[in-house]
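>>> A predicted structure for the sequence below; I have some questions about it.
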Amino acid sequence: MTTLMVQGTTSDAGKSTLVTALCRWLKRQGVAVVPFKPQNMALNSAVTADGGEIGRAQAVQAQACGLAPHTDMNPVLLKPNTDTGAQVIIHGRAVTSMNAVAYHDYKKVAMQAVLASHQRLEAGYQVVMVEGAGSPAEINLRANDIANMGFAEAVDCPVILIADIDRGGVFAHLVGTLALLSESEQARVKGFVINRFRGDIALLQPGLDWLEQRTGKPVLGVLPYLTDFHLEAEDAIDRRQDAKPREALKVVVPVLPRISNHTDFDPLRLHPQVQLTLVGPGQAMPAAELIVLPGSKSVRADLAFLRQQGWDLAIARHLRYGGKLLGICGGLQMLGERIDDPHGLEGPAGSSAGLGLLAFDTVLEPEKQLRNVRGYLGLENAPVSGYEIHAGVSRGAALEQPAVRLDDGRADGAMSADGQVLGTYLHGLFEGAEARDALLRWAGLAEVQAVDYPALRERDIERLADQVERHLDTDLLRRLCGLEPVHG
């Protein structure tokens, strides 16, 4: 039973990508491997087979392993609801909200959950492939650390350190990170991976030789920059988009301060007939056929922000001109007449007027709804699957014309009588081809090109494993995983 950990010199250095790649590479060899992230801070989450909530990156890594997501894969999830506070989710369940200072002390408790999950995974799999968080060299966060070296020291596992050369300063990142670690932590680092390199590797080789000589640690390899690669982001919004034809359907998503599960829009961004525009602070909403209000971790605060930007007026103008409006989860709640947060679950207790486009009210209640669901859209009776992650309970006359009929007998969301406004609690509704195509036709796309989004995701996971085979020292990786090298 062996644990191997990937840590990064910075956020977005490639930790999630490398763990996903290594998981699929090991699965190809018949190794029973499982992903693990002790502590994750992200607003992109997934519902697990055991009815809990984990970071979305670990759900993708589970797919790379051929496993269903489980709460033990990410025992501590932090979902920020302000700049200084977050909801704390332990083993898939929200247990409290606290500010950063209070959580710093709480980490001793959280560590017990982390070690319990790791112990269970280690007992059931040959290899536990661990992803760190941020950087292990954050001096202000070293005390009581559970996300990086604190965990590695507790379970006595080797560490690979990855850095992104595309950011610049890659040798400073690696040497500087190593220098800020304790002696025992430095000894735990067994090698480096350089990520996102483009150019002639021969020009990089003198630097690699210097790095190995300076640190006494091997470079396991250099991964290339993949230009047309897609993997669901852990938290950062992926704004890349290929050139689209002029007649592409124009879809606009306002980027709210606490936008959650924005991976909902990846299938649209990757669709050859959709021009997706993400509108940020201070930007006007461009003309579009469809506006989508996304999920939110702080619905009332994000609704106030939307109004401050004047986007509510842009939405009203969009509807007057016949455009379509879709609200997902928090976005659905904004479409109603009122949002009440009597317990202060997402900020100060209170109430806010909604946009008043659908006749229902929402009350935020302590028990979060977590479900993987299937059903049929009200549009074309198209099959749909997705997942619910919300504290709000909505009630009102508009819900008598639901957006979705679920297989468990429940109705979900609402559609306006004129068919212009649709809202649903379901995340992931664009992933399935039939539901996505029905929604695109509703928005105005006459003939929809077939796109298999799950196949695209699977293709790129396979491509990642190919990069491991081609560019990394696989014999050393196998040894670090406690496996016999293929070449003796």
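On my side now, so go ahead. Remember, it's a predicted structure, so these values are computed and weren't measured experimentally.

>>> make it CA atoms for all contacts and neighbour counts henceforth
Fine.

>>> Residues contacting the helix or strand hosting residue 223, please?
Per DSSP states H and E, residue 223 falls inside strand 219-224. Residues external to strand 219-224 that are found in contact with it (CA atoms under 8 Å, 6 or more residues apart in numbering): 191-198, 208, 211-212, 467-468, 471-473, 476.

>>> can you tell me which of those are in helices?
Cross-referencing the contacts of strand 219-224 against helices under DSSP state H gives 208, 211, 212, 467, 468, 471, 476.

>>> Helices along the stretch 351-488 of the chain, start to end?
Along the stretch 351-488 of the chain, counting by DSSP state H, counting those that start in this stretch, helices occupy 433-443, 453-471, 474-480.

>>> hey, which of those helices is tucked in deepest?
Greatest average neighbour count among those goes to helix 433-443 (a mean of 20), per mean count of other CA atoms under 10 Å.

>>> contact partners of that one?
Applying CA under 8 Å, 6+ apart, the external contacts of helix 433-443 come out as 289-290, 323-324, 377, 379-380, 382-384, 429-430, 447-448, 450-453.

>>> another one to put next to it:
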Amino acid sequence: MIQGTGSSVGKTLIVAGLCRIFAQDGYKVSPFKSQNMALNSFVDIDGLEMSRGTVIQAEAAYQIPRAFMNPILLKPNSDNNSQVIINGIAKFTLNAKDYFSKSKELKEIATKSYQYIKDNFDICVLEGGGSPAEINLREYDLVNMGMAEQVDAPVILVGNIDIGGVFASLYGTVMLLDKEDRERIKGIIINKFRGDVDLLKPAIDALDKKFKEEGLNIEFLGVMPYGDFEIEEEDSLSDIIQKKVDKEKKYINISIIKTKKMSNFTDFHVFKQYEDVRVKYIKDVEELGDEDIIILPGSKNTITDLEDLKKRKIFEKIKELKEKGTVIVGICGGLQMLGRKIFDPLKLESDFSETDGFNFLEYDTTFGEIKKTVQVERVIDAEEGILKELRGIKVLGYEIHQGVSTIKSNIVCKGNVFATYIHGIFDNSEFTNGFLNIIRSKKDMPIVEKIETYSEFKEKQYNKLANLMRENLNIEKIYKILK
């Protein structure tokens, strides 16, 4: 099990890299995260919802992502409660106190999923969540030491040196744990390092000495540097699509509206593949105006986010830019916003029973209690508008939404606006490159005739990650910890 001294230390990618290494070495491998909290989710082949982070790890392991790899998913609705998804199906909405009261039942659910993996795979790499040193929550824990104890997993602890204080956080995390949990930790990894590794040696030796003084046998497994691989990060928008800009070249500029309850921003990670595309996330109306494309992304609370866009004057600015010819794209919640009206008679998302959309496209959306989660395969059938030239191209993706819209197609197009319920539509390289070529033509930029598929692009990144880990971590010691 890979645990971290806190959030954003790089656990997800460390797990992904180990999954690729073990799979390369001939083992049948599965990732596992008993409980995850994220608004970025995926729908598996059975129509079950799971976290995007676990999807990355499954792909790295050469496995089809399946919901049993992430049996509990929490999708925050507000600061106080979350939608609880059990084995891929939304079951209820709970506040933290009520959720913790179900910890015994939830542990049984997680253990049952793990047992399936144990019976059907050679190796399971578990990922923890946040920090195991949240000692006020230990009795309820089912994602860190609680899960490690349940399945008797040895633990490797990861610390992020980039944010400072890594040695204190590693030592402090270990020493805050009770004796049994402390002894589960068999190794440590320092992650996200920039610089000369030799400078760390005195501190590493001092940390090793302190652990030995406490009677702990914790192996130092290596220092992971920052890599140049492009693998989506589940929980952070920072540096997501930052690239150097050559002032002598033209670029396609994309602005993605950053809403408060934005979901599935991983839909846009694919743009890292395109050297002539620059993406920025927009929070303020003053940042809009110099882009070729504006994207309204998915949202966990579409109406609330739409009303907030109106308050921030982004709503009116997008209307203005649409009239000037800027291409407007809506995905899932963004699709709902681009229609005429949104109705919420049961007030599932907010205190508004209805609100006006952008009225760019001719449909309405009504929220109900049924949630749609399904993988889809569609053909672009636009008879007019920006996508007309792409008619006949097949796209694959998945839908996750509660609203029902009065549309005849999963992809609606009119003029310089198109909207879709399909998450992952841009992962389809033929479609995306064709769409970008339409913009390239308008800007008198070079046309890109062919590009490798996004799957091929991701495979190269997973292999880069695995190679970097083999170069910088003691994989032989990790195998000994496994045994």
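Noted; the coordinates are in hand. A quick note: this is a predicted structure, and the numbers were derived from the prediction, not measured.

>>> Now the TM-score, please.
Scored by TM-score structural alignment, normalised by the length of structure 2, the superposition of the two chains gives a TM-score of 0.92; 462 aligned residues with a CA RMSD of 1.6 Å.

>>> hmm, back to that, columns distance to residue 136 of structure 1 on top of the helices of the stretch 351-488 of structure 1, output as TSV?
Converted to TSV, the helices of the stretch 351-488 of structure 1 look like this (distance: least, CA to CA, whole Å):
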stretch	distance to residue 136 of structure 1
helix 433-443	41
helix 453-471	24
helix 474-480	20
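
>>> of those, which approaches residue 157 of structure 1 most closely?
Between residue 157 of structure 1 and the helices of the stretch 351-488 of structure 1, the shortest separation by CA to CA is 9.1 Å, and it involves helix 474-480.

>>> ok, average deviation of that closest one from structure 2?
For helix 474-480 of structure 1, the mean distance to aligned residues of structure 2 following superposition is 1.5 Å (mean CA distance after the TM-score superposition for structure 1).

>>> Show me what residue 51 of structure 2 aligns to in structure 1.
In structure 1, the residue paired with residue 51 of structure 2 according to TM-score structural alignment is residue 55.

>>> Leaving out chain neighbours, which residue sits closest to that match?
Excluding the flanking residues, the one nearest residue 55 of structure 1 by CA to CA, 6 or more residues apart in numbering is residue 45, at 4.3 Å.

>>> corresponding residue for the one you found in structure 2?
With TM-score structural alignment as the criterion, residue 45 of structure 1 pairs with residue 41.

>>> and if you look at residue 334 of structure 1?
Structural alignment places residue 334 of structure 1 opposite residue 337 in structure 2 (criterion: TM-score structural alignment).

>>> Quick check: its match vs residue 344 of structure 2, distance?
According to CA to CA, to the nearest Å, residue 337 of structure 2 and residue 344 of structure 2 sit 13 Å apart.

>>> The stretch 301-450 of structure 2: strands as residue ranges?
According to DSSP state E, counting those that start in this stretch, the stretch 301-450 of structure 2 carries its strands in the segments 327-331, 341-343, 354-356, 364-379, 394-405, 411-414, 417-420.

>>> And the ones you listed: which comes nearest residue 11 of structure 2?
With CA to CA as the criterion, residue 11 of structure 2 lies closest to strand 394-405 of these, at 25.9 Å.

>>> Where in structure 1 does the closest one fall?
When strand 394-405 of structure 2 is aligned against structure 1 using TM-score structural alignment, it corresponds to residues 383-394.

>>> what's the counterpart of residue 294 of structure 1 in structure 2?
Alignment of residue 294 of structure 1 against structure 2 is given by TM-score structural alignment, with residue 297 as its counterpart.

>>> Can you give me the neighbour number for that match?
Burial of residue 297 of structure 2, expressed as a neighbour count using other CA atoms under 10 Å, amounts to 26.

>>> Quick one: residues contacting the equivalent of residue 379 of structure 2 over in structure 1.
Matched to structure 1 by TM-score structural alignment, residue 379 of structure 2 sits across from residue 376. Each residue near residue 376 of structure 1 by CA under 8 Å, 6+ apart is listed here: 382, 383, 384, 404, 405, 406, 407.

>>> okay, those in CSV with neighbour count and distance to residue 348 of structure 1 next?
Output for the contacts of residue 376 of structure 1, formatted as CSV (neighbours: other CA atoms under 10 Å; distance: CA to CA, whole Å):
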residue, neighbour count, distance to residue 348 of structure 1
382, 18, 40
383, 21, 39
384, 23, 35
404, 27, 32
405, 20, 34
406, 18, 33
407, 12, 36
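
>>> which of these map to contacts in structure 2?
Among those, the contacts conserved in structure 2 (both residues aligned by TM-score structural alignment, their matches' CA atoms under 8 Å) are 382, 383, 384.
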